[in-house]
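Asks: can't give you the sequence, but here's the structure:
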């Protein structure tokens, strides 16, 4: 006779998974394929999730690193992370039909950057070097007009000619706590620094981090579904770890380390903003094969944000 499965209380964070910007970006690729037929080219991964990318590839999307890999006469979609200004300019010069899937909240940061540069300000940009969103934002303004800040320690190293004429902006997918520490350091060193009109870290990033904080202390482990290249997913695991709760980032159920899981009484589960709900259910099913799972949806904040699609896809 098989032994009974050990009980497991599974706290599933809410909100989790797709945000409005990711929903919009994926839908843009799907509708572009419907409108133009395959292949449709996408510059860089539309969002940082392999499952999503593979599904769209199966529909006829071709993911490329640079615009020169797109053949003449085929449409191209720009990823949700945003692109430097030179990319759409080059697409127009070639006569390519392009669709911009940049998240509207990232586009808002781009507009803020342009406004600040027109006002003669130097921008200190809080973000992670090499991230597509950072590259895209730096590509909105003249070279040398923005300085990257990654850590509190970087603040002490800044050498600015006119410290009375500074502003700061941030990447949208950062750790809320880390960013606040850097902002505090900037305000201390540069009391005259201009503060953004509104929060740059997007609502979805903030909400998902707060939801993990709310459940972490009730859990012995936290699983975060997301890509290792996804900034917002990595931050979710960090949030749990800072509550002294062990956390692991997994891409899907096959990545679960069962030795690490052990025999806990309670586990937290969440998903980054690029991870679809189907992967959440896949992990729940995998846990249910080994445990007698009791699910609780830990609702923290209700999200109802919707972003409009490009006119040329809905006309």
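Replies: Received the coordinates, thanks. Every value quoted in this text rests on a predicted model; they were computed, and no experiment measured them. Numbering: from 1, shown residues only.
Asks: CA only for contacts and neighbour counts going forward, please
Replies: Noted.
Asks: Name the SS class of residue 248, please.
Replies: Per DSSP: H, G, I helix; E, B strand; the rest coil, the secondary structure class of residue 248 is strand.
Asks: hang on, it packs against residue 224?
Replies: Yes: contact criterion CA atoms under 8 Å: residue 248 and residue 224 qualify, at 6.1 Å.
Asks: Compare these two and say which is more crowded by neighbours.
Replies: residue 224 (29 against 23; other CA atoms under 10 Å).
Asks: hang on, the earlier thing: shared neighbours of residue 248 and residue 224, which are they?
Replies: Common neighbours of residue 248 and residue 224, using CA atoms under 8 Å, 6 or more residues apart in numbering, are residue 237.
Asks: who touches stretch 41-54?
Replies: When contacts are defined by CA under 8 Å, 6+ apart, stretch 41-54 is touched by residues 22, 25-26, 29, 61-67, 70, 74-81, 101, 226-227, 229-230, 251, 274-276.
Asks: residue boundaries of the strands in this structure?
Replies: With strands called from DSSP state E, the chain shows them at 7-14, 40-43, 61-64, 76-78, 98-100, 122-126, 146-149, 166-170, 221-225, 247-250, 266-271, 292-299.
Asks: now the last one and strand 266-271, what's the angle there?
Replies: Compare the direction of strand 292-299 with that of strand 266-271 by axes from the mean of the first three to the mean of the last three CA atoms, to 10 degrees and you get 50 degrees.
Asks: Tell me the buried residues in strand 292-299?
Replies: 293, 298 (16 or more other CA atoms under 10 Å).
Asks: take a look at this one as well, against the first:
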């Protein structure tokens, strides 16, 4: 078997920052450390931190007053921040700066009186946080068909933003429909979809045509990982989204000679290596790294931890 290992893959700068922040909090602050929602959408990462005593919560009422609470990479709404202050929680904000950028754009357009179309997936942590910045001004748009139903008071004052982990192709289809219906729509000068999401999607788009099967390392609730599997399927190549080697079914590889392996932005390299070891052991696989871009982005630790780390 021949394995094409996509690069870049796996952790992005925002995930690296959030994980490093939580690790430092565990080392330097009295526990337990609480995290609002999952630190990132990855089962391996969450289980590892849970085994170290981290408590993941979906409601701040589950966090004892005065405790330490870390906000995940996906960001939170102003309402959550206010609730945390009301409970006298020591908060650490590990929101990805690229998500913060979208929040600030939402605030700016809302203050200017625009109706904002937020392109994203209902219920995703990032979307909930962004909509919380200006709930009266934001309308969620999930598909091109939604655009026909949009009703705004002033069609000359509309803007669009996007969830950072979307499929570039899907987002562009919705954006095209919005531009057709609202020719005066405005948008941020720079795309909201993050660099890492775009780079990992580009790698699958380029490499999928050369393989018989794609394995994407990532959890089912990881939006950007789901998009990678969908991209492969759209190109006629079967794809499986898995958390690790334990999820592999050897029957998948009947008549398969070439496999693409990649990982979503919240999947650690250790699970990738375990899958490669499985393929070497069971199918005598040879691994070729195919690097399309170099990533050198990094984000500083949350300001609440910079003194601790210095």
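Replies: Ah, there it is. Remember, predicted model here, so these are calculated numbers, not experimental data.
Asks: And the TM-score between them?
Replies: The TM-score (TM-score structural alignment, normalised by the length of structure 2) is 0.97; 307 aligned residues with a CA RMSD of 0.9 Å.
Asks: follow-up on the earlier one: which stretch among the strands of structure 1 approaches residue 195 of structure 1 most closely?
Replies: strand 166-170 (6.2 Å; CA to CA).
Asks: So which elements touch the closest one?
Replies: Counting contacts by 3 or more CA pairs under 8 Å, 6 or more residues apart in numbering; DSSP states H and E, strand 166-170 of structure 1 is packed against helix 104-118, strand 122-126.
Asks: Need the ones you listed in a markdown table (columns: distance to residue 158 of structure 1 and mean neighbour count).
Replies: As requested, those are exported to a markdown table (distance: least, CA to CA, whole Å; neighbours: other CA atoms under 10 Å):
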| stretch | distance to residue 158 of structure 1 | mean neighbour count |
| --- | --- | --- |
| helix 104-118 | 18 | 18 |
| strand 122-126 | 9 | 22 |
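Asks: Columns distance to residue 153 of structure 1 on top of these, output as TSV?
Replies: Formatted as TSV, those follow (distance: least, CA to CA, whole Å):
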stretch	distance to residue 153 of structure 1
helix 104-118	23
strand 122-126	12
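Asks: nearest to residue 174 of structure 1, of the ones you listed?
Replies: strand 122-126 (8.7 Å).
Asks: Give the other helices and strands that that closest one contacts.
Replies: helix 104-118, strand 146-149, strand 166-170.
Asks: which residues does the residue nearest in space to the middle of structure 1 contact?
Replies: The geometric centre of structure 1, computed from its C-alpha atoms, lies nearest to residue 232 (CA atoms, centre = their mean), at 4.5 Å. Residues in contact with residue 232 of structure 1 (CA under 8 Å, 6+ apart) are 173, 174, 175, 205, 272, 273.
Asks: May I ask which of those has the most neighbours?
Replies: residue 272 leads those on contacts (other CA under 10 Å) with 31 neighbours.
Asks: Residue 97 of structure 2 pairs with which position in structure 1?
Replies: Under the alignment (TM-score structural alignment), residue 97 of structure 2 maps onto residue 104 of structure 1.
Asks: Hmm, I typed the wrong one, I wanted residue 67 of structure 2.
Replies: Using TM-score structural alignment, residue 67 of structure 2 sits opposite residue 74 in structure 1.
Asks: Burial check on that match, number of neighbours?
Replies: Neighbours around residue 74 of structure 1, by other CA under 10 Å: 16.
Asks: Test my guess that it contacts residue 39.
Replies: Yes: contact criterion CA under 8 Å: residue 74 of structure 1 and residue 39 qualify, at 7.5 Å.
Asks: Where do the helices of the stretch 201-310 of structure 2 begin and end?
Replies: 223-234, 269-283, 303-309 (DSSP state H, counting those that start in this stretch).
Asks: what about those, which gets the closest to residue 124 of structure 2?
Replies: helix 223-234 (8.2 Å).
Asks: can you tell me what part of structure 1 the closest one aligns to?
Replies: Going by TM-score structural alignment, helix 223-234 of structure 2 sits over residues 231-242 in structure 1.
Asks: Distance from that stretch to the middle of the chain?
Replies: Counting by CA atoms, centre = their mean, to the nearest Å, stretch 231-242 of structure 1 is centred 12 Å from the centre of its parent chain.
Asks: ditto for stretch 181-195 of structure 1
Replies: Using CA atoms, centre = their mean, the offset of stretch 181-195 of structure 1 from its chain centre is 25 Å.
Asks: equivalent range in structure 2 for it?
Replies: Against structure 2, stretch 181-195 of structure 1 falls on residues 173-187 (TM-score structural alignment).
Asks: likewise stretch 296-308 of structure 1?
Replies: Stretch 296-308 of structure 1 lines up with residues 288-300 of structure 2 when matched by TM-score structural alignment.
Asks: That stretch spans what distance, first to last residue?
Replies: Terminal residues of stretch 288-300 of structure 2 lie 33 Å apart, using CA to CA, to the nearest Å.
Asks: Check stretch 134-151 of structure 1 too.
Replies: 15 Å.
Asks: Please report the distance of the closest residue in space to residue 225 of structure 1 that isn't next to it in sequence from residue 209 of structure 1.
Replies: In space, not counting the residues next to it along the chain, residue 225 of structure 1 is nearest to residue 271; the distance is 4.4 Å by CA to CA, 6 or more residues apart in numbering. Counting by CA to CA, the gap from residue 271 of structure 1 to residue 209 of structure 1 is 10 Å.
Asks: the more surrounded of the two?
Replies: Between residue 271 of structure 1 and residue 209, counted using other CA under 10 Å, residue 271 has the larger neighbour count: 31 against 28.
Asks: if I look at the aligned partner of that one in structure 2, how far off is residue 219 of structure 2?
Replies: Mapped onto structure 2 by TM-score structural alignment, residue 271 of structure 1 lines up with residue 263. Residue 263 of structure 2 is 10 Å from residue 219 of structure 2, where distance means CA to CA.
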